[in-house]
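Trainee: With the sequence up front, the predicted model follows.
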Amino acid sequence: MTSIPFTRRLAMAAMTGALALTSMATVASADTTRLRFHTFYGTEIDPILKKFRDTVKENSGGDLRIQTFHGGELVASDQLLEAAKKGSIDIAHGHGGYWSGQVDIGNIEAGLPGGWTSLDEARAFFDSEPVDALLTAAYDEAGVVYLGKGYGHDYDLLTKEPVTSLDDLKTRKIRATSNVAKVLEYFEIPTVYLPAGELYIGMSTGVIDGAIYGGPIEYEQLKLNETAKHYTRLNMLMPGWTETFLANKEKWDGLSDEHKAIMEEAIAQFAADITGWLAEGNQSVVDKGDVFEFAVLPDEDSKQLTVAAQAVWQEEAERSARNAELIDLLVANAKAQGRL
C-alpha cells in the first residue's frame, strides 16, 4: 500500500475541515432570517441604524439579521409603501405624506396643522385602540402590515423680525406647505412655497420674510441663522411630523412569534432613538445661546391656529368614511386638550 506524503495529508485534512466549515456555514445561513430595512433618512442616522442592527442580531442570537438602506438608496421615499408591498424591501420607514394618494389616512397620520402640540399627546393619540385599529385596517387594505409609529420633533416659525402675535405676520410673506398655508391664509397672512434648498436665498433677498420648515437644528444646518434670528414656537404641531413603519405581509407572516416580538421591540427603540436624536440636536442649538432668539406665540393665538385648521381637517374627512372617523377622533382629542 502506497503511503500518502505528510504534507499531502495535511492539505487533505485542511480541505476536509474547510468543507465541514462551509457545510456548517451553509446550515447556519439557511437558519438565518434576513430583513431589508429601508429608511427615508440619510447617513446622518448611521449610529442609530447600527444600534438597531446590533440589537436585533444580539436579541435573536444571530438568527435574525437586518440589512439597512438609506433614503433613496434602493427606492425613492415616496415609493417605500409600494416597495414593501411588492417585497422589494421587507420593512419601510417613512411617513404617511409620502403615500397619501395610496392610503386615505396618510396625510392625517403624518400630521395636520393643529393635530397635537406635544410628544406625549401625539403618542397617547396613536397608542389609543381606536386610532391604532384604523391605521392597522388602512394599511392592511394597502397590502402591508402596520408596525407602529415614530415621532419627529420641532416644527416652528423662523422670521427676520420678531413675532408677538399672528397679526404681526399679516404684512410678511411666509414660506409654508399647502396645508399650513391654508391655515395662515385664514388670518390673511400671505404665503409662498419654496423648497428647502431655496430658503436661504429667499430669506436673504426678501422673497420671503419667514419660513415654517422645521426646528432649530434644521434652520441652523441650512445656515438660515445668517439671514433670520427670530424663532417662534407656534404650538401648532409638535411633533411636526410622525413616522410610520410598514412590513411586507408575506415576510412578516413568515417570522416566528419570537422574531416578531424582537422586531417590534427593536423598532420601538429605533423610533425612540430617532426622536431623542432630533430633540438633542434642537436643544444643542438652544444651548448655544447666540444662534436664534426664541419666543412663544400667545396661547390664544395658538388655539386659533387649531380652529383655523378645521377647514383642512374637514377636507381630509371628506376623502373617506375612515378619514371622517379618524378626524372625529382628532377633534375629540383637541377638545379634551382645550384647543377647541
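Mentor: Perfect, I can see it now.

Trainee: rest of the way, CA atoms for contacts and neighbours
Mentor: Will do.

Trainee: neighbours of residue 312, just the number please.
Mentor: Neighbourhood size, residue 312 [other CA atoms under 10 Å]: 19.

Trainee: That should have said residue 26, apologies.
Mentor: One way to gauge burial is a neighbour count; for residue 26, by other CA under 10 Å, it gives 12.

Trainee: after the helix or strand containing it comes which helix or strand?
Mentor: Here residue 26 sits within helix 6-31, counting by DSSP states H and E. Reading on from helix 6-31 to the C-terminus, the next helix or strand found by DSSP H and E is strand 33-39.

Trainee: From the contact counts, what lies against that next one?
Mentor: Applying 3 or more CA pairs under 8 Å, 6 or more residues apart in numbering; DSSP states H and E, one finds that strand 33-39 contacts strand 64-69, strand 91-94.

Trainee: Tell me which of these is the most buried.
Mentor: Per-residue neighbour counts averaged over each of these give the maximum for strand 91-94, namely a mean of 28 (mean count of other CA atoms under 10 Å).

Trainee: here's the one I want to compare it with:
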Amino acid sequence: MDRRLFLKGAAVAAPAAAATTLAAPAVAQDRVELNIVSTWPRDFPGLGTSAQRLARRIGEISNGEIVVNYFAAGEKVGAFDSFDTVANGDAQAYIGADYYWTGKHPGFAYFTSVPFGMIQAEWNAWLKFGGGQELWDELSGEFNLKKLTCGGTGTQAGGWFNKEIETADDLRGLKMRIPGLGGTVMSKLGASTVSLPGGQIYENLVSGAIEATEWVGPYNDYFMKFYEAAKYYYTSGMHEPGGGLAFGVNRQFWDGLSAHHQAILTAACMEENAAAPEEAVANNGAYLSKLVNEHGVELRSFNEEVWDAFGEASAEVFEETRAHSALAAKIDDSYQGALREFGGYLKIADIEFANQRNRVLGL
C-alpha cells in the first residue's frame, strides 16, 4: 500500500483482563439506578456540558425509571480511572473518549479518531452501517463493557504551539499533550508526548511542563484560555478528523436491563451523538473570531512538507497497530476499507460542492 496514500497500524500496550463484579441492575418499583462517571470536569463547555446533557436526558426519556447519578471527573474517580471503574462494576457507565484506553488495546483508538481517518459523518456511517459497532462490541466485550456512541467534536484543530511549525524538524523535542494514535505519530517525529485529562492541560501549558497541546476546536478551546500560554493556533490537524465519544456500560449491568431500558439508553445516546457535533459547528466560527480579534491569537496551517511527514509517520503507526493482534488488524481492515469507499464518494459530492460553494460565495 502507498504509505503516503494511507497508513496502517500503531502499537501501544497489551490487553488487560477486566474484573467483573457487578450483578444485575438494582431495580426497585421499576426503577434502575445508573451511576455515570466522566472523563470531563463539571460544567466544562462543550464536552462536559454534553455529558451532563446526556445524563439528564436519560432520566427525562425514561420518565424517572432510570435514576441517574452523574459524577464529573474527580468527583468519584479520576478521569482516566473511569474505564476500570465501570469494567470492575464500581459504577455502571462512563462518558469519555475511547482513545484514552489504547494502553489496554490500540483498537480503541478507531472508536474515537485516528490520524488521516474518517470525518464525523463517515465515522457514524461506519459504526451504524459498516460493521463498526459489531467490532466495537467485540473489542469492548473483552473488557466487560458495552459501548454506544454519544457525541463528537467534528474535525479538530491542529493545536496550540508556543512556536511556529515550519518543518517536521520543528517537532523534535517538543513537549506536547496529544493522546491516541495521533500522539504516537508525533512521537515518531521526535516530539515528547503525554496524555493529560482536560482539566490538567492549562496548568501544564502555563508552567512550561508542556509546550504545545491539542484539545478540540475554537468553541471548546476558547474557555480553556490556552491563548494565555501559546501564541500560535494551528487549523485542521491530522490527528482527529472526527472525534467520536463513548458511553461505556458495564456488561453485566447492560445485559440485566430490560429491552425497554436498553432502548432508552440507546435513544438518549443517539440524540446527543447528533447534538454535540452540531453544537460545535454552531459555535466554532464565532469563537475563532473571538480568539483572533480579542486575544491576538495567530492562526497558522501546517504546510505540505509537515503534512507529508505526518503521513509517513502515520503509515508506520498503522502497521504497528495491525501487528498488535488479530483483532486490531480486523478493526483496521474494516475501518480503512470503509474510509476509502466513503471518502471516494465524498470527494466528488460533499467536498466538490463545498469547494465550489465557497469559491462562488467568496468564503
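Mentor: Received, thanks. From a predicted model like this one, the values you see are computed outputs, not experimental measurements.

Trainee: related to what we said a few turns ago, residue 251 of the first structure is nearest to which of the helices and strands packed on strand 33-39 of the first structure?
Mentor: Checking these against residue 251 of the first structure by CA to CA gives strand 91-94 as the closest, at 9.0 Å.

Trainee: Mean deviation, that closest one versus the second structure?
Mentor: Superposing on the second structure places strand 91-94 of the first structure at an average distance of 1.8 Å from its equivalents, by mean CA distance after the TM-score superposition for the first structure.

Trainee: Where in the second structure does that strand fall?
Mentor: Counting by TM-score structural alignment, strand 91-94 of the first structure falls onto residues 93-96 of the second structure.

Trainee: do the same with stretch 61-75 of the first structure
Mentor: The counterpart of stretch 61-75 of the first structure in the second structure, using TM-score structural alignment, spans residues 63-77.

Trainee: Name the residues that touch the matching stretch?
Mentor: For stretch 63-77 of the second structure, contacts defined as CA atoms under 8 Å, 6 or more residues apart in numbering pick out 30-42, 48, 52, 55-56, 58-59, 79, 85, 261.

Trainee: Now do the helices for the first structure: every range, in order, please.
Mentor: 6-31, 46-59, 80-86, 106-110, 119-127, 129-141, 178-186, 199-205, 216-221, 249-253, 257-288, 299-308, 310-317, 321-336 (DSSP state H).

Trainee: Can you pull up the most central residue in the first structure?
Mentor: In the first structure, the centroid-proximal residue (CA atoms, centre = their mean) is residue 243; its distance is 3.0 Å.

Trainee: That residue -> the second structure?
Mentor: Counting by TM-score structural alignment, residue 243 of the first structure corresponds to residue 245 in the second structure.

Trainee: just checking, that match touches residue 94?
Mentor: No. In terms of CA atoms under 8 Å, residue 245 of the second structure does not count as a neighbour of residue 94; the distance is 10.5 Å.

Trainee: which one is residue 125 of the first structure nearest to, not counting chain neighbours?
Mentor: residue 131 (7.0 Å; CA to CA, 6 or more residues apart in numbering).

Trainee: was I right about residue 236 of the first structure contacting residue 302?
Mentor: Yes. In this structure, residue 236 of the first structure is within contact of residue 302 by CA under 8 Å, at 6.1 Å.
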